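# The sequence and its predicted three-dimensional model are supplied below.
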Amino acid sequence: MDSNHDDIVAATRNWLEKAVIGLNLCPFAKSVYVKEQVRIVVSDASTPEQLLEHLVTELQLLADSDPEEIDTTLLVHPLVLQRFMDFNEFLGVVDAVVSEMQLEGILQVAEFHPKFQFDGTTINDVSNNTNRSPYPTLHLLREASIARAVEAFPDPAAIYERNIETMEQLGRAGWDALQVGPHKSGT
């Protein structure tokens, strides 16, 4: 891995540790992270087509892997889909690929982006930070792991509400103080 990839992985780990796990935005993340079952892959794709090829490879690898070795994958792609609207449109292609690979019910893909914006919010709404990552990232998850986690956390809808409350209490200054991104293109 070259030094640029090392920096991207380090920024992603920083975000995971300080925001996702540190703020408990995902109560299921800590256990797989501390067991080193999270695969972080940096894609050098510069076009959506190249990213799609990389996504197919990573979906198959995750599907074929022992969950004790790799439970989830973060496919970080800093060179493509920098605009959130482009990224958001690409998610339809992602869903189609999961279906074509006959992985529905086995794997799903969640999304994180430096410019993530929930429908009905303004760009500066602090609640958007729950899904903002240092770089555009596709999160490949096992459905079985999600099901087990949901059993342990009986009201998953409350997670979203609690996350919004956490972001509102933290505020813009608190989020910025975490220094978890987003990073500028080319850095």
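Now that the structure is in, tell me what you want to look at. Numbers count the residues shown, from 1 in each chain.
# all contacts plus neighbour counts: C-alpha atoms, from now on.
Will do.
# Which residue ranges of the protein form strands?
Defined through DSSP state E, the strands belonging to the chain, from first to last, are 38-42, 72-76, 107-112, 137-142.
# Out of those strands, indicate the one that is most buried.
Between these, strand 72-76 has the highest mean count of neighbours, a mean of 24, where neighbours are mean count of other CA atoms under 10 Å.
# And that one, what does it pack against?
Packed against strand 72-76 by the contact rule (3 or more CA pairs under 8 Å, 6 or more residues apart in numbering; DSSP states H and E) you find strand 38-42, helix 48-64, strand 137-142.
# And here is the other one:
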Amino acid sequence: MLPPTNASHEQAIATTRRWLEQAVIGLNLCPFAKGVHSKGQVRYVVSDATDDESLLADLERELHALRVVAPEEIDTTLLIHPWVLNDFDDFVAFLDLVNVVLRMQQLEGVLQVASFHPQYAFADTDADDITNCTNRAPFPTLHLLREASLDRAVAAFPDAALIYERNLQTLRQLGSAGWQALGVGAPPGEGK
């Protein structure tokens, strides 16, 4: 089930924050998220974009803002865009443009963008596979990250390469009913 597109900015942020706290941090899907969240270093931005061009402009603005602010103030940004790219295939196609923006802004190696979507499906999985929930968020979301912060987090985390496999195991053990109990989005196979 896609979230209502009439959500206010405050609702979109509250829903996304709940997902971050309950799923990403609560299930330890990203062991690096807890620290920046607890320090208040996550910036939540809701885009009013209704087309790709407007979203690209918002993305460029947020990439610049993240680059110039001190990491101690804002270490990462979640660019939530409820009114554009609700179709997962369109979202995936847009990610090519994200990479072009990073190259054009000369931000490769400085910032990167991770992707989350309510219908996220890895290429090698069925759409209703529970493991897709590792990248499922309540709204289409672009996660802007500092490469230096990510490098430090990975260096400090033993067996960082095993995070992905551990996440798959966690979600398989949780199952659709467990995901639904988190209250962060419809489990796979429901509400399409």
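That came through fine. Keep in mind that what you see is a predicted model, and the values were worked out from it rather than measured.
# Could you get me the TM-score between them?
Here the TM-score of the superposed chains, computed with TM-score structural alignment, normalised by the length of the first structure as the reference length, equals 0.95; 180 aligned residues with a CA RMSD of 0.9 Å.
# one step back: now the strands of the first structure as JSON lines including distance to residue 13 of the first structure?
JSON lines is the format used below for the strands of the first structure (distance: least, CA to CA, whole Å):
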{"stretch": "strand 38-42", "distance to residue 13 of the first structure": "9"}
{"stretch": "strand 72-76", "distance to residue 13 of the first structure": "10"}
{"stretch": "strand 107-112", "distance to residue 13 of the first structure": "14"}
{"stretch": "strand 137-142", "distance to residue 13 of the first structure": "12"}
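# Which residue of the second structure is paired with residue 76 of the first structure in the alignment?
For residue 76 of the first structure, the aligned position in the second structure is residue 80, judged by TM-score structural alignment.
# how near is residue 87 of the first structure to residue 28 of the first structure?
Distance from residue 87 of the first structure to residue 28 of the first structure, counting by CA to CA, to the nearest Å: 25 Å.
# With neighbour numbers in mind, choose between these two.
Neighbour totals were compared for residue 87 of the first structure and residue 28, and residue 87 leads with 21 against 18 (other CA atoms under 10 Å).
# Show me what that one lines up with in the second structure.
With TM-score structural alignment as the criterion, residue 87 of the first structure pairs with residue 91.
# was I right about that match contacting residue 85?
Yes: applying CA atoms under 8 Å as the test, residue 91 of the second structure and residue 85 come out as touching, 5.0 Å apart.
# joint contacts of the two?
Common neighbours of residue 91 of the second structure and residue 85, counting by CA atoms under 8 Å, 6 or more residues apart in numbering, are residue 140.
# Which residue in the second structure aligns with residue 118 of the first structure?
With TM-score structural alignment as the matching criterion, the partner of residue 118 of the first structure in the second structure is residue 122.
# So what's the residue count around the nearest residue to its match once chain neighbours are set aside?
Spatially, and ignoring its direct neighbours in sequence, residue 122 of the second structure is nearest to residue 132 (6.3 Å; CA to CA, 6 or more residues apart in numbering). Using other CA under 10 Å, residue 132 of the second structure is surrounded by 22 other residues.
# In contact with residue 132 of the second structure, which residues are there?
Neighbour list for residue 132 of the second structure: 120-122, 125, 188 [criterion: CA under 8 Å, 6+ apart].
# Among the residues you listed, list the two that are farthest apart in space.
Checked with CA to CA, these reach their widest spread between 122 and 188, with 12.5 Å between them.
# quick one, which of these two is more surrounded?
For residue 122 of the second structure and residue 188, the more surrounded residue by other CA under 10 Å is residue 188, and the numbers stand at 26 against 14.
# In the first structure, what residue spans correspond to helices?
Listed in chain order, the helices of the first structure (DSSP state H) span 3-15, 29-34, 48-64, 84-100, 143-152, 157-178.
# could the contacts of residue 132 of the second structure be laid out in TSV, adding distance to residue 41 of the second structure?
Shown next, in TSV, are the contacts of residue 132 of the second structure (distance: CA to CA, whole Å):
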residue	distance to residue 41 of the second structure
120	26
121	28
122	29
125	33
188	31
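# Between the residues you listed, which sits nearest residue 140 of the second structure?
Each of those was checked against residue 140 of the second structure using CA to CA; the closest is residue 120, at 9.1 Å.
# How about the contacts made by the closest residue to that closest one other than its chain neighbours?
In space, not counting the residues next to it along the chain, residue 120 of the second structure is nearest to residue 136; the distance is 5.4 Å by CA to CA, 6+ apart. When contacts are counted by CA under 8 Å, 6+ apart, residue 136 of the second structure touches 116-120.
# again, but for residue 141 of the first structure
71-73, 107-110.
# Tell me how many other residues crowd the aligned residue in the second structure for residue 99 of the first structure.
For residue 99 of the first structure, the aligned position in the second structure is residue 103, judged by TM-score structural alignment. Using other CA under 10 Å as the criterion, residue 103 of the second structure is surrounded by 12 other residues.
# Residue 93 of the first structure now?
The tally of other residues near residue 93 of the first structure (other CA under 10 Å) stands at 13.
# before we move on, what about the one 10 residues further on?
Neighbour count for residue 103 of the first structure, taken as other CA under 10 Å: 17.
# contacting residues for it?
By CA under 8 Å, 6+ apart, residue 103 of the first structure lies in contact with residue 63.
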